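Trainee: sequence below, structure please.
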Amino acid sequence: MGNILTVVLLIILVLLIISAAFVVKQQTSAILERFGRYNSIRNSGLQFKIPLVDKVAGRINLKVQQLDVFVETKTKDDVFVGLKVSVQYQVVKDRVYDAFYKLESPSAQITSYVFDVVRAEVPKMKLDDVFERKDDVANAVKAELNDAMQDYGYDIIKTLVTDIDPDQQVKEAMNRINASEREKVAAEFEAEAERIKIVAKARAEAESKRLQGQGIADQRREIARGLEESVDVLNNVGINSQEASALIVVTQHYDTLQSIGGETNSNLILMPNSPQAGSEMLNNMIASFTASSQIGEQMKKQNEKKELQQKENKSGKK
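Mentor: Okay, here's the model as predicted:
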């Protein structure tokens, strides 16, 4: 009987010793209470307490934690939008007592402040401003949370607006606007490209016409030079200018006939086309040139006579 009692006592003693020791993890603090009253704060490592007297009331995480809060509100231009605000916070190591005893639910408290700040700031902005000034919203949330949570032993590390989600109809409208803007820009580029093509084509045609005209002018200049040389050669052999001009015209006439005759698919008929046509053409041209020359000489004499009479009249008046 005595041996059994001894064994029981030993077992109880071992259990009391085991219950007296406890381990606190890294980046964690344990709150120790004695008879339900705060006693001390124990940090990481192996710790001891008085069995049946002291009790670990709770543990506080000292790591940086993140809380994501989704808030739905309305902008200044009456667009409903949902914002996802991520709050990174941490318990101040020197204020574990306040964090444990003063605040029952830190996440609920932070969520309430986020709702309050976002619904106060976003209605002042239009939808486009919310996207452009999301950092301003995040900074306003951080400033409000810092003022409120410091009394509870919490430090707000950073706040971020990680998502902005407008109403589905608004997003579809925005997509249509963006698509229209892109189509407008694309149309402007296409029109500009077409204009450049038209201008380049017009310049090329103008240059072609200029070169073509220059070529025709050069061709006519060379023909005139050739005719002049031909007339000089014929004059050297005793043929006057009128006869030489007629002969050159007739020669060109027959060259033309020969060129047309060389065409296999030509249906052109020249009138008159008798053997005497060339001789008649030559005689007619010589007669025309002679008549023209005579008329020119008569007109020249008449002009000289008129000028002489005018001079005599002027001298008589003086």
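Trainee: from here on, just use CA atoms for contacts and neighbour counts.
Mentor: Noted.
Trainee: so which helix or strand takes in the closest residue to Val64 other than its chain neighbours?
Mentor: Distance criterion C-alpha to C-alpha, 6 or more residues apart in numbering; nearest residue to Val64, sequence neighbours excluded, is Gln90 at 4.7 Å. Gln90 is part of strand 80-91 when elements are defined by DSSP states H and E.
Trainee: buried residues in that strand, which are they?
Mentor: Neighbour-count burial for strand 80-91, with 16 or more other C-alpha atoms under 10 Å as criterion, is recorded at 80-91.
Trainee: contact partners of whatever helix or strand comes next after that strand?
Mentor: Going down the chain from strand 80-91, the next helix or strand is helix 96-101, by DSSP H and E. Applying C-alpha atoms under 8 Å, 6 or more residues apart in numbering, the set of residues contacting helix 96-101 from outside is 29, 31, 41, 60, 91, 151-154.
Trainee: flag every buried residue along helix 96-101.
Mentor: Applying a neighbour-count criterion of 16+ other C-alpha under 10 Å, the buried positions in helix 96-101 are 96-100.
Trainee: nearest to Met299 among the residues you listed?
Mentor: Nearest to Met299 among those, counting by C-alpha to C-alpha, is Ala99 at 129.3 Å.
Trainee: I figured Val23 was touching Arg42, is that so?
Mentor: No - the pair Val23 and Arg42 fails to qualify as a contact (C-alpha atoms under 8 Å) at a distance of 9.5 Å.
Trainee: neighbour-wise, which of those two wins?
Mentor: The neighbour count for Val23 versus Arg42, taken as other C-alpha atoms under 10 Å, is higher for Arg42 (18 against 13).
Trainee: who are the contact partners of that one?
Mentor: So Arg42 contacts 24, 29-32 (C-alpha under 8 Å, 6+ apart).
Trainee: can you tell me how far it is from Glu104?
Mentor: 20 Å (C-alpha to C-alpha, to the nearest Å).
Trainee: check whether the residue most central in space within the chain sits in a helix, strand or coil.
Mentor: Nearest to the geometric centre of the chain sits Val185, at 8.0 Å (C-alpha atoms, centre = their mean). Under DSSP: H, G, I helix; E, B strand; the rest coil, the three-state class of Val185 is helix.
Trainee: which element is Lys300 on?
Mentor: Under the criterion of DSSP H and E, Lys300 resides in helix 276-317.
Trainee: and this one, so I can compare the two:
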Amino acid sequence: MFIFDLLGGLFSIALVLIVVGALTGNLFFVVKQQHAVIIERLGKFNRIVGAGFHAKIPLIDRKAATVSLRTMKNGFDIDVKTQDNVTIGLEVSAQYHVSYEMGAGPADSGVYKSYYMLQQPVAQMRDFITDALRSSIPVYTLDEVFAKKDDIAKDVNATVSEQMDAYGFTLVSTLITKIALPAEVEDSMNQINAAQRTKAAAQDLAEADRIRRVTEAKAEAEAMEKAGEGIANQRKAIALGIKDSLETIQETGVGNDEANQLFMFTQWTEMMNEFAKSGRASTVVLPTDFRDSASMFEQIIAAEQVAKDDAGTQA
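Mentor: A predicted model of the protein is given here:
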């Protein structure tokens, strides 16, 4: 009889708990997708439940925490010093999530560790990343930090990932999104860049001027070469013309001396005709007999020089 009374009492208590739980919403609960809920029974860890519909014992079981399994982002700023003693500001972005590893038992899972093993996991992860960056940046110069920022971030991510894994977090990536310089350093770098661009522009202009001068020199040399060839051909043509003229005169039976004198007379006559056609008011004294002139060539040159001087005076 006593046993039946005891069972009846327990059934009544259970019935009351069910009714109270149903009325207060403490009996059934739903876990959203990409979330996990930690259930404690009388203050002690009991189990981890995933997405779906679940039930718990009212007043005995409680939802200790709802843990998100989605990837989260945390950004922060830190100041570090480079090898060449330049203090720079870094904007850092970290992507992380609670580890999906279940382990051998619930206590080895990422959800369990992320809740029970670290009071402020996000703040601790930030401290780990800050310490890693302040340890690695000082071995690089300012220029190397800009050139190798992705490699530095990967090394920091690998180091901090191992540390955070013990607390149930997976560090997906660590990014250095911005490098801020002091105003005076930025101005100096801008001046250096401007000077380098000015130097490069001056070198380009000098190279262009050199090419122009070389091209002009080559063109002038080629022109002089062509002019020389023209003069040589002209002289050759004159010589051939004189030769042909003498041969023509000699074919008429005239002797060599007479032929030469006739040719010289012809040249002298043409010279006088050209002088008369010029119309200049210069006076040139010439011998009446061209045979008396032993230096006809010098006299012709003298006449041409007088004509040039007279033209210069009129101008």
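Trainee: drop the TM-score for these two in here.
Mentor: With the length set by TM-score structural alignment, normalised by the length of structure 2, the two chains reach a TM-score of 0.77; 270 aligned residues with a C-alpha RMSD of 2.5 Å.
Trainee: just to revisit the earlier point, from the contacts of Arg42 of structure 1, which single one is nearest Gln169 of structure 1?
Mentor: Proximity to Gln169 of structure 1 was ranked across those by C-alpha to C-alpha; first place goes to Ser29, at 49.4 Å.
Trainee: and the furthest pair within the contacts of Arg42 of structure 1?
Mentor: Of all pairs in the contacts of Arg42 of structure 1, the most separated under C-alpha to C-alpha is Val24 and Leu32 at 11.5 Å.
Trainee: quick one on the thing from earlier: counterpart of the residue nearest to the centre of structure 1 over in structure 2?
Mentor: Val185 of structure 1 maps onto Ala200 in structure 2, with residues paired by TM-score structural alignment.
Trainee: and what of Ser29 of structure 1?
Mentor: Looks like Ser29 of structure 1 aligns to Ala36 there (TM-score structural alignment).
Trainee: from Gly21 of structure 2, how far out is the alignment partner in structure 2 of Ile216 of structure 1?
Mentor: Residue pairing (TM-score structural alignment): Ile216 of structure 1 is matched to Ile231 of structure 2. Applying C-alpha to C-alpha, the value for Ile231 of structure 2 to Gly21 of structure 2 is 122 Å.
Trainee: tell me which of the two has more neighbours.
Mentor: Gly21 (18 against 12).
Trainee: pretty sure the more buried one is touching Pro58, no?
Mentor: Yes - the pair Gly21 of structure 2 and Pro58 passes the contact test of C-alpha under 8 Å, sitting 5.3 Å apart.
Trainee: what touches both of these two?
Mentor: Common neighbours of Gly21 of structure 2 and Pro58 are listed as Leu27 (criterion: C-alpha under 8 Å, 6+ apart).
Trainee: and the alignment partner in structure 2 of Met149 of structure 1, how many neighbours?
Mentor: When structure 2 is aligned by TM-score structural alignment, Met149 of structure 1 is paired with Met164. A total of 22 residues lie near Met164 of structure 2 under the criterion other C-alpha under 10 Å.
Trainee: how about the contacts made by Met164 of structure 2?
Mentor: Taking C-alpha under 8 Å, 6+ apart as the definition of contact, the neighbours of Met164 of structure 2 are 125, 170-171.
Trainee: then Lys93 of structure 1?
Mentor: Lys93 of structure 1 sits in contact with Leu62, where contact means C-alpha under 8 Å, 6+ apart.
Trainee: show me what the helix or strand containing Ser245 of structure 2 packs onto, helices and strands only.
Mentor: Ser245 of structure 2 is part of helix 183-251, with elements assigned from DSSP H and E. Counting contacts by 3 or more C-alpha pairs under 8 Å, 6 or more residues apart in numbering; DSSP states H and E, the secondary-structure elements packed against helix 183-251 of structure 2 are helix 256-278.
Trainee: ok, then the element right after the helix it packs on?
Mentor: Sequence order places helix 296-314 as the next helix or strand after helix 256-278 of structure 2, per DSSP H and E.
Trainee: can you pull the buried residues of that following helix?
Mentor: Within helix 296-314 of structure 2, the residues scored as buried using 16+ other C-alpha under 10 Å are 296, 303, 307.
Trainee: check stretch 152-164 of structure 1 too.
Mentor: Applying a neighbour-count criterion of 16+ other C-alpha under 10 Å, the buried positions in stretch 152-164 of structure 1 are 152-156, 158-161, 164.
Trainee: need these in CSV with secondary structure and distance to Met125 of structure 1, can you?
Mentor: Below are the buried residues of stretch 152-164 of structure 1 laid out as CSV (DSSP: H, G, I helix; E, B strand; the rest coil; distance: C-alpha to C-alpha, whole Å):
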residue, secondary structure, distance to Met125 of structure 1
Tyr152, helix, 32
Gly153, coil, 33
Tyr154, strand, 30
Asp155, strand, 28
Ile156, strand, 25
Lys158, strand, 22
Thr159, strand, 19
Leu160, strand, 18
Val161, strand, 15
Ile164, strand, 13
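Trainee: and Lys126 of structure 1, how far from Val81 of structure 1?
Mentor: Separation of Lys126 of structure 1 from Val81 of structure 1 (C-alpha to C-alpha): 11 Å.
Trainee: joint contacts of these two?
Mentor: Looking at what touches both Lys126 of structure 1 and Val81 (by C-alpha under 8 Å, 6+ apart), the common residues are Thr75.
Trainee: the equivalent of Asn273 of structure 2 over in structure 1: neighbouring residues, count only.
Mentor: In structure 1, the position corresponding to Asn273 of structure 2 is occupied by Gln258, as judged by TM-score structural alignment. Counted with other C-alpha under 10 Å, residues neighbouring Gln258 of structure 1 total 11.
Trainee: then Arg134 of structure 2?
Mentor: 15.
Trainee: which position in structure 1 pairs with it?
Mentor: For Arg134 of structure 2, the equivalent position in structure 1 is taken to be Arg119, counting by TM-score structural alignment.
Trainee: so what's its match up against?
Mentor: Counting by C-alpha under 8 Å, 6+ apart, Arg119 of structure 1 touches 73-74.
Trainee: and it, how close does it get to Phe70 of structure 1?
Mentor: Using C-alpha to C-alpha, one gets 12 Å for the distance from Arg119 of structure 1 to Phe70 of structure 1.
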